[in-house]
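Q: Sharing a model prediction with you, sequence too.
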Amino acid sequence: MKSLTYILAVIFTLNFAFAVDYSNNETLKRETTVVSHDVFFDTDVAEVSNEEFSKLVTFIKATETIDIERITIVGYCDDRGSTTYNKALSNKRAKTIRDIIANYRNGLDKPEVVTVNGKGEVALSTSESALFNELRSLNRRVTIIVAPKKFIAGSFYGEDLRKGDVINLKNLNFKKGLRYLTPESTESLKELADYLVRRTDIFFTINGHVCCTINGKDSRDRETGNVNLSVVRAKFVRDYLVKAGVDANRVKYQGLAGQYNLGEGDSKDRRVELEVRYISK
């Protein structure tokens, strides 16, 4: 009885998780986090039922205003059939969903779509055939994961930041000859701080840059007279982040002077970048 109660609880939880109605979900259109949807299939088929098709189209339309970076489509099967057969069937299911999405999103060259073959396994064993069949039905599905583009201070970054990634913080603009940001950069700096306070796994360096110097040298700070403008610009941003709640042990800073100009004009070179040193586990 105990195991039966546990299984019923699992089924209830799974059904609740999958019973998302997108028909009136206006917030999804403004979503900035990863969203997903499951399409369920009948036994041994790769065609979508009318009911599941309608739910899928509603989901696709709800994502129309999301600036998508990537769509991942993963196909699953239940435990019946050989491994080879189930791999082929799960792939057919995933391709079916890909074709439907492509039709409603006018092609999928952009964003990149990753189709992953998979085989769903029923994790629980029970003599109750009705419950067992219910668990199997939950594994006959394709999961669609939509990852939107993300921006930090005006610059795109991937959902999965990695060691060595460098993000040019385009909306952090400095006053000429000074370490201070322009007033319009305030909101972007706060956005950056909020993100880094949440992402406690990112250890990073703030790189400072300057424009308009000969042989890549540093510029003079008009306020102090010291020739270390790229350094104090990086430190200014670092100090703000720490004050906002980012652990100081995660943040380093350095000045790279005028060694790495972008060739896009002086104002573009008065910048800082976020360089990922590593991501903690």
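A: That came through fine.
Q: When you work out contacts or count neighbours from here on, use the C-alpha atoms and nothing else.
A: Noted.
Q: and L8, that one's in a strand?
A: No: looking at L8 with DSSP: H, G, I helix; E, B strand; the rest coil, it is helix, so not inside a strand.
Q: neighbours around it, how many?
A: 12 (other CA atoms under 10 Å).
Q: Likewise for A88?
A: So A88, with other CA under 10 Å, has 17 neighbours.
Q: cool, and R198?
A: Number of residues near R198 (other CA under 10 Å) recorded here: 11.
Q: Likewise for I7?
A: 19.
Q: Ok, G177 next?
A: Neighbour number of G177 under other CA under 10 Å is 16.
Q: Surely it touches V227?
A: No: using CA atoms under 8 Å, G177 makes no contact with V227, being 10.4 Å away.
Q: Please enumerate the shared neighbours of those two.
A: 219-221 (CA atoms under 8 Å, 6 or more residues apart in numbering).
Q: any idea which of the residues you listed is the one closest to K163?
A: Closest approach between those and K163, by CA to CA: S219, at 29.3 Å.
Q: so what's the closest one up against?
A: Here S219 is in contact with 177, 210-211, 213, 227-230, 257-258 (criterion: CA under 8 Å, 6+ apart).
Q: and what of V237?
A: V237 touches 189, 206, counting by CA under 8 Å, 6+ apart.
Q: Excluding its own residues, what touches stretch 243-254? List them.
A: The contact list for stretch 243-254 (CA under 8 Å, 6+ apart) reads 193-194, 196-197, 200, 202-208, 230-231, 234-235, 238, 242.
Q: filter those to the buried ones?
A: 193, 196-197, 202-208, 230-231, 234-235, 238, 242 (16 or more other CA atoms under 10 Å).
Q: and the comparison structure, right after this:
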Amino acid sequence: MGNEDLNKTLSDQRAKTVSSYLQKRIGKNIKLSSSIGLGISKQINDNSSEILQAKNRRVDIFIEKTLLAGEKISRKIYPSFLDSNIEIMKVKDTFSLPDVNFIGAKHVWLPNGNTNLFKLYKVLKLNPTFEIELQGHICCDYENFDGEDEDLGTFNLSWTRANAMKEYLLKQGIDSKRIKVVGLGHLNPLVYPEITEADRVKNRRVEIVLLKK
């Protein structure tokens, strides 16, 4: 809202306020490198409601671990939601959705994900008390909390990926009240740093948290 100069000044002030707060409290092993205001250039939604406007009034914080030369971090993949035993699944457990990965900078999944997305729908249909949270992830863009969705022009790519899956499930007849959507940006990469295209594909994913059984 307002003109670009005003928004740039305001965003600078917000970033400096958070920076000043943290500077007084962080330990010596953490270096606070810089703060910058980006004005309206990194909106995560379209400002179409007061709630969405409020979400754009934010400060993103980027934490980077210094890696040794050639060091690569690989995180353990969660059990598959599709192959786990229903009887032993626990509320708040996190699961993977194998082979459902996305085209870079888009909320469109690769064609080989169709089979497992349909299987996800079947699991939800056969277990009508299940409620889930879809957690979207991105690769590569560590200059922003979240990536830019090229089709929508918003910086909430991890959310739009999870929401695309929700929309698919709704079209199949699953009640929207059973599905929550969140975007986690680049916070939890399976592989870091992404050196190959295979690394990048692995990180473009959606994971599932069981909220109610």
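A: That came in fine, so what should we check first? All values derive from a computational prediction rather than experimental measurement.
Q: Kindly provide the TM-score of these chains.
A: TM-score for the superposed chains, counting by TM-score structural alignment, normalised by the length of the second structure: 0.56, backed by 128 aligned residues with a CA RMSD of 1.8 Å.
Q: and the biggest helix by length in the second structure, which residues are buried?
A: As assigned by DSSP state H, the longest helix anywhere in the second structure is helix 4-23. Judged by neighbour count (16+ other CA under 10 Å), helix 4-23 of the second structure contains these buried residues: 7-8, 10-12, 14-16, 19.
Q: Please apply the same query to stretch 113-123 of the second structure.
A: 116-117, 120-121.
Q: related to what we said a few turns ago, helices - which of the contacts of stretch 243-254 of the first structure land there?
A: Per DSSP H, these map to helices at 193-194, 196-197, 230-231, 234-235, 238, 242.
Q: Same list, the residues you listed, but as a markdown table with distance to I11 of the first structure please.
A: Formatted as a markdown table, these follow (distance: CA to CA, whole Å):
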| residue | distance to I11 of the first structure |
| --- | --- |
| A193 | 41 |
| D194 | 37 |
| L196 | 37 |
| V197 | 36 |
| S230 | 58 |
| V231 | 57 |
| A234 | 52 |
| K235 | 53 |
| R238 | 48 |
| V242 | 45 |
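Q: Restricted to strands, list the shared contacts of G177 and V227 of the first structure.
A: Assigned to strands by DSSP state E, none of the shared contacts of G177 and V227 of the first structure qualify.
Q: mind putting those in CSV, distance to A153 of the first structure included?
A: Shown next, in CSV, are the shared contacts of G177 and V227 of the first structure (distance: CA to CA, whole Å):
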residue, distance to A153 of the first structure
S219, 24
R220, 26
D221, 24
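Q: Can you tell me which of the contacts of S219 of the first structure are classed as buried?
A: 177, 210-211, 228-230, 257-258.
Q: Looking at these, which one is closest to F16 of the first structure?
A: S230 (53.3 Å).
Q: Please pull up the equivalent of I51 of the second structure in the first structure.
A: I51 of the second structure maps onto no residue in the first structure, with residues paired by TM-score structural alignment.
Q: Helix, strand, or coil at I51 of the second structure?
A: Relying on three-state DSSP, one would call I51 of the second structure helix.
Q: Dead centre of the first structure: give me the residue that sits there.
A: E159 (2.8 Å; CA atoms, centre = their mean).
Q: my read is that one is in a strand, agree?
A: No: with three-state DSSP as the criterion, E159 of the first structure is assigned coil and is not in a strand.
Q: was I right about it contacting A147?
A: Yes: if you go by CA under 8 Å, E159 of the first structure and A147 touch, sitting 7.3 Å apart.
Q: So which bit of the first structure is the longest helix of the second structure matched to?
A: Counting by TM-score structural alignment, helix 4-23 of the second structure has no counterpart in the first structure.
Q: Packing partners of that helix?
A: Helices and strands touching helix 4-23 of the second structure, by 3 or more CA pairs under 8 Å, 6 or more residues apart in numbering; DSSP states H and E: there are none.
Q: which residues in the first structure does stretch 151-165 of the second structure align to?
A: Going by TM-score structural alignment: stretch 151-165 of the second structure matches residues 223-237.
Q: For the matching stretch, measure first residue to last.
A: Stretch 223-237 of the first structure has its terminal residues 17 Å apart, counting by CA to CA, to the nearest Å.
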